[in-house]
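Visitor: got a sequence here, can you build the structure:
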Amino acid sequence: MFNKILIANRGEIAVRIIRAARELGVGTVAIYSTADRDALHVHLADEAICVGPARSTESYLNMNNILSAAVATGAQAIHPGFGFLSENSKFARLCEEMNIKFIGPSAKVMDMMGDKINARAEMIKAGVPVTPGSEGEVHTTDEAVKIAEEIGYPIMIKASAGGGGKGIRKVNNVEELVPAFEAAQAEAQAAFGNGAMFIERMIFPARHIEVQILGDSQGNVIHLGERDCSLQRNNQKVLEESPSVAIGHTLRNEITAAAVKAAQHVSYENAGTIEFLLDESSGKFYFMEMNTRVQVEHPVTEFVSGVDIVKEQIRVANGNELSVKQEDVTFSGHAIECRINSENPKFNFAPSPGKITNLFLPSGGVGLRVDSAMYSGYSIPPYYDSMIAKVIVHGENRFEALMKMQRALLEFDVEGVITNVDFQLELISDPHVVAGDYDTSFLGNVFLPEYQKED
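Guide: Just a heads-up that it's a prediction; the model follows:
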């Protein structure tokens, strides 16, 4: 096993990785920006090294400084977490060249599946269903208009590179197309340095279903079931659960088998997620994209499967076989995750950085977990993502999980900054959500208009 790994991230995911590594007996190195000098991951790691100023481009995205930190501390591997450099094939390739193990798939596979156009082509080869759309990169509005006419409206314009909801626009008709394409392309160029786009027919309304997969260097690939991530705002996930109430036994077998087939086709190694759109009216599902990293919502899968995904990532990167085979994986109960952000839902979800003057995280009982890097007296910097915690619950059934989440959110107390805890509590208590009657349109078209009417 590795003696020491470097965590190229911050916040709760850095804390999560440090804890997993410590339980495996692996030493850890934290990196931090000058704004994160007092961050929890810095205190928890065995070593910590500053890699630059507050701006992400000068610190958490600074490949040279991060690799130099790995060499200086003798780290044998780098875990990128999610976001930042986690899906950057150039960084993965640099790690390979420097004989530092990147805890994730190879740069070649990242290029193949991280680019949505390449991924789409590979899924067609693998026999995985994809939505009708453009066959290559789209660079101009003239191309976009022609392709949209061929596949029919409504359509989705998406950045070929990157993720996190950036460079994506829904278009209902030709009048909306040109301004939407130009805005999405400009956003993609700014976020990823790549303005290449692609277009596909929009499956709407739909369920956003993703399947967690794990692969090792011996060719073993398994799935850990599905997650329903349909509750989204501006293409950003808000709440996730597993299993999905929209999927029965037969469809579950079909969609998880398609995910395994997709991962096997590209000889996938480490943790990854195959994302699908499910048309509930027809029962058909379509490949959307692959995330070549650990997901924010991985804890719900850990609860229902009993498999520690982050530990598996480290073991696989070390050359070990997966610790479980598909026939060993069993699923139990129901899990839900709510993302807690320092933001003001009543003011268009504006970020709310500042000093936490008091913090009480919910605890007690079986099946409750809070992943966070917050502590009382900590100052949330304004430079990074606003997520401050994830509340994850597990129950014998969905009703028990819902009630446990309501209890946990009622206990969650933070002072000094504004959070979305009350928003999440209202969402988890909404009759439609309680009944499992929602899709990707629900939050924006049904819940938020009513929520924003309230004082």
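
Visitor: from now on I want contacts and neighbour counts done on CA atoms only, so please keep to that.
Guide: Noted.

Visitor: and Ala258, what helix or strand is that in?
Guide: Here Ala258, judged by DSSP states H and E, is contained in helix 249-265.

Visitor: break down the stretch 151-300 of the chain into its strands, ranges please.
Guide: 155-159, 168-171, 197-201, 207-215, 221-233, 236-242, 270-279, 284-291 (DSSP state E, counting those that start in this stretch).

Visitor: what angle do the fifth one and strand 236-242 make?
Guide: This means strand 221-233. 130 degrees (axes from the mean of the first three to the mean of the last three Cα atoms, to 10 degrees).

Visitor: repeat that for the last one.
Guide: Comparing the axes of strand 284-291 and strand 236-242 via the same axes, to 10 degrees yields an angle of 110 degrees.

Visitor: which residues sit against strand 284-291?
Guide: With Cα atoms under 8 Å, 6 or more residues apart in numbering as the test, strand 284-291 has contacts from 87, 113-114, 116, 119-120, 123, 128-131, 255, 272-279.

Visitor: before we move on, what about the shortest one?
Guide: For strand 168-171, the surrounding residues in contact (Cα under 8 Å, 6+ apart) are 153-159, 177, 180-181, 184, 202, 235.

Visitor: nearest to Ala69, of these?
Guide: Ala159 (31.8 Å; Cα to Cα).

Visitor: OK, contacts around that closest one?
Guide: For Ala159, the contacting residues are 116, 166-168, 184-185, 188, 195-198, by Cα under 8 Å, 6+ apart.

Visitor: nearest to Pro381 among those residues?
Guide: Nearest to Pro381 out of the contacts of Ala159 is Lys166 (Cα to Cα; 21.8 Å).

Visitor: and Ile17, which of the strands of the stretch 151-300 of the chain is closest to it?
Guide: Using Cα to Cα, the nearest of these to Ile17 is strand 270-279, at 13.6 Å.

Visitor: run this one through as well so I can compare:
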Amino acid sequence: MFQKILIANRGEIALRVLRACKELGIQTVVVHSTADADAMHVRLADESVCIGPPPSRDSYLNIHQIVAACEITGADAVHPGYGFLSENAKFADILAAHNITFIGPSGDHIRIMGDKIEAKRTAKRLGIPVVPGSDGAVTEEKEAKRIAAEIGYPVIIKASAGGGGRGMKVAHSEADLEVALQTARSEAGAAFGDDAVYIEKYLEKPRHIEVQVFGDGAGRGVHFGERDCSLQRRHQKVWEEAPSPALNAEERARIGGTCAKAIADLGYSGAGTIEFLYENGEFYFIEMNTRLQVEHPVTEAITGIDLVHEQIRVASGGGLSVRQEDIKFNGHAIECRINAEDPRTFTPSPGTITHFHTPGGLGIRVDSGVYSGYKIPPYYDSLIGKLIVHGRNRVECMMRLRRALDEFVVDGIKTTLPLFRDLVGNADIANGDYDIHWLEKYLAKEE
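Guide: Here you go, the predicted model:
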């Protein structure tokens, strides 16, 4: 087991990892920018190192400073959390070169899954169902028209190096295709420094289903069930739940088994999430995230297994602590992402939290690094906390969630809490009857 882990992140995920380390008896080091000097994870860590000014490029994305912090403190491993350097293959390689363990997959696996085109090829080879579309990057309009005609309109054009909805355009007809192709390539080049795009069939009313997987790096793989992340705004997840209200036991076992086998065959090590669009009983691979997900607590709630403990165990060479038959699913869990944003316009709302009170009681968990008097800096993601609620079934979970949202108090700034109070009372949400377009349509009606 590791002696000392450096946590290369901030906010609630840094605190989440820190708690897991403390439970395992591992010393902790956190890094922070000058803007995060008073953050909760900095206060609670065994050691902290300031690595630069507020801009992420000068601190949390500064590989040289993070490696230096490891060497200064004697950390023998790094947990990257999510975001920042968590899916940076170069970072994983550099740590390996300095004999520091990256708590995550190999740089090669990060590279494969970080390239959307190569990821799709790999998924297909591993037996994972994929969305019909181009086999590689599309550069010519003529080729794009041929592929679109073969798979049928509408089609979606995506950036190969994309994420967060950037470099994505939908074409409903051949007349739309030329502009969509040019716009997607332009956006991709500006956002990612790579204008490569590919084409896929655009599904009209799909759900976003993702499967939590783990590999031991030596040919064993397991899955921890699925999460439904269909409630999204601008391709950003807002509400996640497990299990999905849309799947039955047979579908759940089928896609979970497919993903676990693929991870084993790939020789993958650590946590990963294989994401799908789901429509009319069929799953279509869209991407794989080679890290811990923001929404991992809902999986922990229904399995009772600490996924960060599992990450650390696998990275230290201890292998997986469970076999597939050991993983049981219990009840239902929902996570709401609480952001420091206006609940209607979604404009960021940095500032000082004057009062912060979290809900409690059976089945309630809040992952947050903020506190009364904490000043939210304007430099980073607006997520300030996650409310995770667990019940014996979805009905009980929704009842408990409604009560927990009523108890949650954040004063001094605007948050998205009012949005969730609206959603929990909506009939479609109560019935689990929604797709990836539902939330944006709902918000458009409210304007």
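
Visitor: list the buried residues of the helix holding Ala258 of the first structure.
Guide: For helix 249-265 of the first structure, burial by neighbour count (16 or more other Cα atoms under 10 Å) applies to 252, 255-264.

Visitor: ok, now stretch 166-182 of the first structure?
Guide: For stretch 166-182 of the first structure, a neighbour-count test (16+ other Cα under 10 Å) marks 166-171, 177-178, 180-182 as buried.

Visitor: stretch 417-431 of the second structure now?
Guide: Those would be 417, 420-421, 423-424, for stretch 417-431 of the second structure by 16+ other Cα under 10 Å.

Visitor: so how far is Ile338 of the second structure from the closest residue to Arg227 of the second structure other than its chain neighbours?
Guide: Spatial nearest neighbour of Arg227 of the second structure, excluding adjacent residues (Cα to Cα, 6 or more residues apart in numbering): Ala242 at 4.6 Å. Distance of Ala242 of the second structure to Ile338 of the second structure, given as Cα to Cα, to the nearest Å: 18 Å.

Visitor: which one of these two has more residues nearby?
Guide: The residue with more neighbours, out of Ala242 of the second structure and Ile338, is Ala242; 29 against 23, by other Cα atoms under 10 Å.

Visitor: got the contact list for that one?
Guide: Each residue near Ala242 of the second structure by Cα under 8 Å, 6+ apart is listed here: 225-228, 298-299, 302, 332-334.

Visitor: let's see 10 Å
Guide: Listed by Cα atoms under 10 Å, 6 or more residues apart in numbering, the contact set of Ala242 of the second structure reads 209-210, 225-229, 295-302, 329-335, 390, 394.

Visitor: with Glu269 of the first structure instead?
Guide: By Cα under 10 Å, 6+ apart, the neighbours of Glu269 of the first structure are 103-106, 109, 213-221, 263, 292, 313, 316-317.

Visitor: repeat the analysis, applying 8 Å as the threshold.
Guide: By Cα under 8 Å, 6+ apart, the residues touching Glu269 of the first structure are 104-106, 214-217, 219, 221, 316.

Visitor: nearest spatial neighbour of it, skipping sequence neighbours?
Guide: Gly215 (4.3 Å).

Visitor: so what corresponds to that neighbour in the second structure?
Guide: Taking TM-score structural alignment, the alignment pairs Gly215 of the first structure with Gly215 from the second structure.

Visitor: wait, its match sits on Ala262?
Guide: No. Counting by Cα atoms under 8 Å, Gly215 of the second structure does not reach Ala262; the two are 9.7 Å apart.

Visitor: show me the common contact partners of the two, please.
Guide: Joint contacts of Gly215 of the second structure and Ala262 (Cα under 8 Å, 6+ apart) are Gly221.

Visitor: how close does the strand or helix carrying Ala96 of the second structure sit to the first structure?
Guide: Under the criterion of DSSP H and E, Ala96 of the second structure resides in helix 89-97. Once fitted to the first structure, helix 89-97 of the second structure is off its aligned match by 1.1 Å on average (mean Cα distance after the TM-score superposition for the first structure).

Visitor: which elements pack onto that helix?
Guide: In terms of contacts (3 or more Cα pairs under 8 Å, 6 or more residues apart in numbering; DSSP states H and E), helix 89-97 of the second structure is packed against strand 101-102, helix 107-114.

Visitor: is it possible to get TSV of the ones you listed that adds mean neighbour count and distance to Ser349 of the second structure?
Guide: Converted to TSV, those look like this (neighbours: other Cα atoms under 10 Å; distance: least, Cα to Cα, whole Å):
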stretch	mean neighbour count	distance to Ser349 of the second structure
strand 101-102	23	34
helix 107-114	19	31
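
Visitor: related to what we said a few turns ago, redo the strands of the stretch 151-300 of the first structure as TSV? Include distance to Arg10 of the first structure.
Guide: What follows is the strands of the stretch 151-300 of the first structure, written out as TSV (distance: least, Cα to Cα, whole Å):
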stretch	distance to Arg10 of the first structure
strand 155-159	26
strand 168-171	26
strand 197-201	30
strand 207-215	23
strand 221-233	24
strand 236-242	20
strand 270-279	19
strand 284-291	19
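
Visitor: I am finished for the moment; much appreciated.
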